[in-house]
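Peer 1: would you be able to build a 3D model of this:
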Amino acid sequence: MTFDKTPTILIVPGLRDHVAEHWQTLLQQKLPNAASVPPLEHDKLSCAARVAALDAALAKIDGPVILVAHSAGVMITVQWARQHDRKIQGALLAAPVDLETPLPEGYPTFDALADNGWHPIPRKPLPFPSIVGASRNDPLASFERVQQMAQDWGSGLVDLGEVGHLNPAAGYGEWPMAEALIRGLI
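Peer 2: Sure, this is the predicted structure:
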């Protein structure tokens, strides 16, 4: 697959949508060719609504796209890939959340996620190149589960070390490694 122009970097946030000090938000502000899936006003826990929002954002972009997903945004991306056939140049899938394992208090329950279409996690190879960034101490997914997801999706795996959930609560605002990983997909 060849592309003739600079790809648009499309940010796919997780369930908490856009957080001002999150590395995805900062990355979007920094890159001239970046856009983001807008936050949902309704059906915020619906997997189908999130996938539709990603598809609508992609429909507004001409040319090549690199998806940059975090947390549940990774699951939105893999669910979208299962249902659509648009060419994607590549995807950076950072700190995927394991929605098949009960999450800590303060997050949606296992049953609420099931009722909203998040189960099962798609396990077929993605139809585009991808890199999964996995944390060794993520409270939302064990390294071993993320490693298996990456293998199932045919993704390269990058061991990020102990970075928690790679979000502001774990001490991450800017994440310079994201730019290097994205360059690897161009």
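Peer 1: when you work out contacts or count neighbours from here on, use the C-alpha atoms and nothing else.
Peer 2: Noted.
Peer 1: centre-most residue in this protein?
Peer 2: residue 69 (2.2 Å; Cα atoms, centre = their mean).
Peer 1: checking my notes, that residue in a helix, right?
Peer 2: No - using DSSP: H, G, I helix; E, B strand; the rest coil, the assignment for residue 69 is strand, not a helix.
Peer 1: any idea how far residue 115 is from it?
Peer 2: From residue 69 across to residue 115, the span is 23 Å (Cα to Cα, to the nearest Å).
Peer 1: with residue 23 instead?
Peer 2: Distance from residue 23 to residue 115, by Cα to Cα: 30 Å.
Peer 1: the two: which has the busier surroundings?
Peer 2: residue 23 (20 against 13; other Cα atoms under 10 Å).
Peer 1: right, and that one touches residue 177 too?
Peer 2: No - when contacts are counted by Cα atoms under 8 Å, residue 23 is not listed as touching residue 177 (10.3 Å).
Peer 1: quick one more, to check against the first:
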Amino acid sequence: MAHDFSGFDYIIQPGWNNSGPEHWQSHWQQTLAATRVANHDWQTPQLDDWLAALDAAVAAATQPVIVIAHSLGCATVAHYAARYGNRLAGALLVAPADVERAGAPVALQPFAPLPERALPFPARVVASDSDPFSLPLRSARMAALWQSPLHWLRGAGHVNVASGHTRWQDGFAQLVALVADIRQQRQASRCA
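Peer 2: Next comes the predicted model:
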């Protein structure tokens, strides 16, 4: 891979039921030598447990951390920021699940409501206009609440294996943009 992702530790934060071996998060984990959050229970997620597992992964990092989250993992990052503040260098939030939607599975209810505040670190939201777990209006609202740039994917479903997103090489462009945002912000703060 020709991109420069150095200077950061990468943490993979999957969503409900984890990400299987063919999921793009699993491929990215190998490519980036990333750490996967070690949740105790992927099937019956509890917010406090998921936040503790993410915090343990962040605490074990040796460099500034970028979290790569999918689905319920995006809600986890929003709650993490609300609880712990600015412990991350940044986050890539892909296909955020709308945990507040009518008919959301009972298992997701511990993650509702979402914190309604800006994330205290650079983030990028990647959403699909055909995501069955978040209507476009709701995805746009989450990006606005988090004050994060929003990149739309057309007809990409939930950006998972079922929608054909296995290695998802095209997604690295969003990670490249996020890393550039973080580096630019750090440079600006050093010059200020």
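Peer 1: the helix or strand containing residue 66 of structure 1 vs structure 2, average offset?
Peer 2: Assigned by DSSP states H and E, residue 66 of structure 1 belongs to strand 65-70. Compared with structure 2 after the fit, strand 65-70 of structure 1 shows a mean deviation of 0.6 Å (mean Cα distance after the TM-score superposition for structure 1).
Peer 1: for that strand, buried residues please.
Peer 2: Under the neighbour-count criterion of 16 or more other Cα atoms under 10 Å, strand 65-70 of structure 1 has 65-70 buried.
Peer 1: residues touching residue 179 of structure 1, list them.
Peer 2: By Cα atoms under 8 Å, 6 or more residues apart in numbering, the contact set of residue 179 of structure 1 is empty.
Peer 1: number of residues surrounding residue 54 of structure 2?
Peer 2: Count around residue 54 of structure 2 with other Cα under 10 Å applied: 23.
Peer 1: so who does it touch?
Peer 2: With Cα under 8 Å, 6+ apart, residue 54 of structure 2 has these contacts: 13, 37-38.
Peer 1: now the strands for structure 1?
Peer 2: 8-12, 34-36, 65-70, 90-94, 130-135, 156-161 (DSSP state E).
Peer 1: with residue 101 of structure 1 as the reference, name the closest of these.
Peer 2: strand 130-135 (16.3 Å; Cα to Cα).
Peer 1: superpose on structure 2 and give me the mean offset of the closest one.
Peer 2: With mean Cα distance after the TM-score superposition for structure 1, strand 130-135 of structure 1 averages 0.5 Å from its match.
Peer 1: residue 22 of structure 2 -> structure 1?
Peer 2: Applying TM-score structural alignment, one finds that residue 22 of structure 2 aligns to residue 21 in structure 1.
Peer 1: mind listing what the nearest residue to that match once chain neighbours are set aside touches?
Peer 2: For residue 21 of structure 1, ignoring the flanking residues on the chain, the nearest one in space by Cα to Cα, 6 or more residues apart in numbering is residue 173 at 5.3 Å. By Cα under 8 Å, 6+ apart, the contact set of residue 173 of structure 1 is 21-23, 26, 167.
Peer 1: alignment lookup: residue 173 of structure 1 to structure 2.
Peer 2: Residue 173 of structure 1 maps onto residue 166 in structure 2, by TM-score structural alignment.
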